[in-house]
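> dropping a prediction and its sequence here:
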Amino acid sequence: MNRKLQKLIKLVADRFVAAIMLLILSPVMLIVAIAVYFRMGSPVIFTQPRPGKDGRIFNFYKFRTMTDECDRTGNLLPDEKRLTPFGEFLRESSLDELPQLWNVLKGDMSFVGPRPLLVQYLERYSPEQARRHNVKPGITGWAQINGRRLLDGCWEEKFRLDVWYIDNWSLWLDLKILVLTVFKVLKKEDITQKGHATGEEFFGSNAEKKSNFNNLIDV
C-alpha cells in the first residue's frame, strides 16, 4: 500500500474512531469531570495553546490534575505540591488524556504522533528536531512507548525517537504503538519523571540554534 493512501486511511480512521470513542466514553468523561469539579473546582478542563502540524497553534485539552494553590506572595506553588492524589490517579490511568479525543476529532491531533509540547519550544529546536512538526501531534507516540515521561529530561533522545517515527511511519507502526500504549497504561509504566510532577523544561540543544519556525509562532 502506497504512503499517500495510508495517510488518507489514517486521516479518516482518526476522526471516525475519535467520534465513536467520544460517544462510548462520554459517561466516563462526565463522571471524571464531576469528580474533578468537586475535588479541585473549576475549570474542569486544562486548556493550553500547543503547536501542531507545521507549527500551527491549537488549543490542547486535558482533564485538570493540579490545584491553583499559591504561596503568601500569590505565586503558584511547585507542581508537585499542587498535584492532588486524585490528579495523580488520573495521570496514572491516562484518564486525564480523554479530552484529547476532541482534538483528534477536530483534526488538530492524531491518535499517534509526536506529543505536542509548549509553544515557546518552537524557537529552541534545531532544524532536525523541528521535523517533529512535519506531522500532526499524537495522544501517544513512539517516544512515549520507549520511555513516556521518563524521557522528559532526555530531550535529545525524545526528539530522535520522534524524527525516527516520521521517517519510518506506516499504519502498521501506528497499530504497534497503540497496542504497546495500552500495555503501558495497564502496567502504569513510566508515568512521571522521578522527582517531578511535570517534565523538565527544554531550553534548546544549543542556545545559538534557532529552528525554522520563528515565522510561524504568530500564526
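Yes, it's here.

> when you work out contacts or count neighbours from here on, use the C-alpha atoms and nothing else.
Noted.

> who's the closest spatial neighbour of Val104, skipping the chain neighbours?
Ser110 (5.3 Å; C-alpha to C-alpha, 6 or more residues apart in numbering).

> might one say that the one you found is in contact with Asp14?
Yes. If you go by C-alpha atoms under 8 Å, Ser110 and Asp14 touch, sitting 6.1 Å apart.

> try this one next to it:
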Amino acid sequence: MDTTGHLDTTGHAQQQVLPHMTPVPLTVPRRALDVVVSLVLLVLLSPLLLVLTVLVRSTSGGPAIFRQRRMGEGALEFTLYKFRTMRQDAAGPGLTGMSDPRVTAAGRLLRRFGLDELPQLFNVLRGDMTLVGPRPEAAELAHRYPPQYHWVFRHRPGLTGPCQLRSRSDAALLDGRPDPERYYLEVMLPRRAAMDAELLARITPFTVLRLAARTPWYLLSAAWDRPRGSCAGAAGDVARCTEGGRS
C-alpha cells in the first residue's frame, strides 16, 4: 500500500509516513488515575516482577525485558516494555499466533496469563500509555495502516481495553495464516478500529475503572478458558484483536 492506500505489486502493504496528528490529551482525572493505579500496582506486584525476571532470564538465556518501538499518542513513537517471551534469536512475522514456535515454554505461560504485559505499568506511569485505550501498535505495522484508520494514533494507547480483553482468541486466528500481517490489516483491523471508536466515544474514569476491574478476571480465566477455533474459525471471532508485535 502506498501513501494513497494502494497495494504494491507484491500484494503487500508498503510502509508510509504517517501525517502529523494533533493528539487527544487525557483529562486530568484520567491522568491522575493512571499515576495512582500504576504506582500502587508496581509496588504491590514488585515481588512477582522480580520472580518473573528471574524466570525469563533462567529459561531463555537473554535479557528479561523486551523493548519495542510502538506508536503512541499523536503518532509519536515510544519504547514499550514487556517480559521477553521469545527466543533471543527469534525472527519472523511481527504478529504472533497461539502456536508460534518462536515462543519459549515459559513465554507461553506468561502470554496466556498476560504476565508479559506487566512492565507496561512503567509506560503508564511515564505517560507513554494509559490504563484503558487502544492497543499500542508496533511502529512498523502502524506505518502500514490504511489512511482511514490513522485517527486511532491521535489517542494514547492503553494497557487494557476491549480488544486486549479478547487477545487470546485473536492470537488463535493468526495460526496457520500464510501472511498473518496482511490478514490482520485487511480483516481484523477494521473491526478493531470499530471497537476502539466505540470505547473512545464514551470513555470516562468510570469506564476506565470498570474495564480495569475486568482485566484480572480475564487473565485468570486463562486457566480454564480455551480459545475457540483457529485461523479458520468463525467469522465472528475476527472482531477480536491480536496480541501484535514480537516479544
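Yes, it's here. This one's a predicted model, so the numbers in the text were calculated from it and none came from an experiment.

> sorry, back to before: map the residue nearest to Val104 of structure 1 onto structure 2.
Aligned by TM-score structural alignment, Ser110 of structure 1 pairs with Thr130 of structure 2.

> tally of neighbours for the residue nearest to Val104 of structure 1?
Other residues near Ser110 of structure 1 number 27, with proximity taken as other C-alpha atoms under 10 Å.

> list the contacts for it?
Residues near Ser110 of structure 1 by C-alpha atoms under 8 Å, 6 or more residues apart in numbering: Leu11, Asp14, Asn103, Val104, Lys136, Pro137, Gly138, Ile139.

> what about the fourth one, which SS state?
Look at Val104 of structure 1: counting by DSSP: H, G, I helix; E, B strand; the rest coil, its state is helix.

> so who does it touch?
Counted by C-alpha under 8 Å, 6+ apart, Val104 of structure 1 has contacts Asp14, Arg15, Ala18, Ser110, Phe111.

> which of the three states applies to the last one?
What it means is Phe111 of structure 1. Quick answer, by three-state DSSP: Phe111 of structure 1 is strand.

> where exactly do the helices run in structure 2?
In structure 2, helices defined by DSSP state H lie at 28-44, 46-60, 105-112, 120-126, 139-142, 167-174, 180-183, 189-201, 205-220, listed in chain order.

> looking at the ones you listed, which is closest to Met71 of structure 2?
helix 139-142 (5.0 Å; C-alpha to C-alpha).

> residues contacting the residue positioned nearest the centre of structure 2?
For structure 2, the residue nearest the mean C-alpha position is Arg135 (4.4 Å; C-alpha atoms, centre = their mean). Applying C-alpha under 8 Å, 6+ apart to Arg135 of structure 2 gives the contacts Pro157, Gly158, Leu159, Thr160, Gly161, Cys163, Gln164.

> how about Gly161 of structure 2, what's its match in structure 1?
Using TM-score structural alignment, Gly161 of structure 2 pairs with Gly141 in structure 1.
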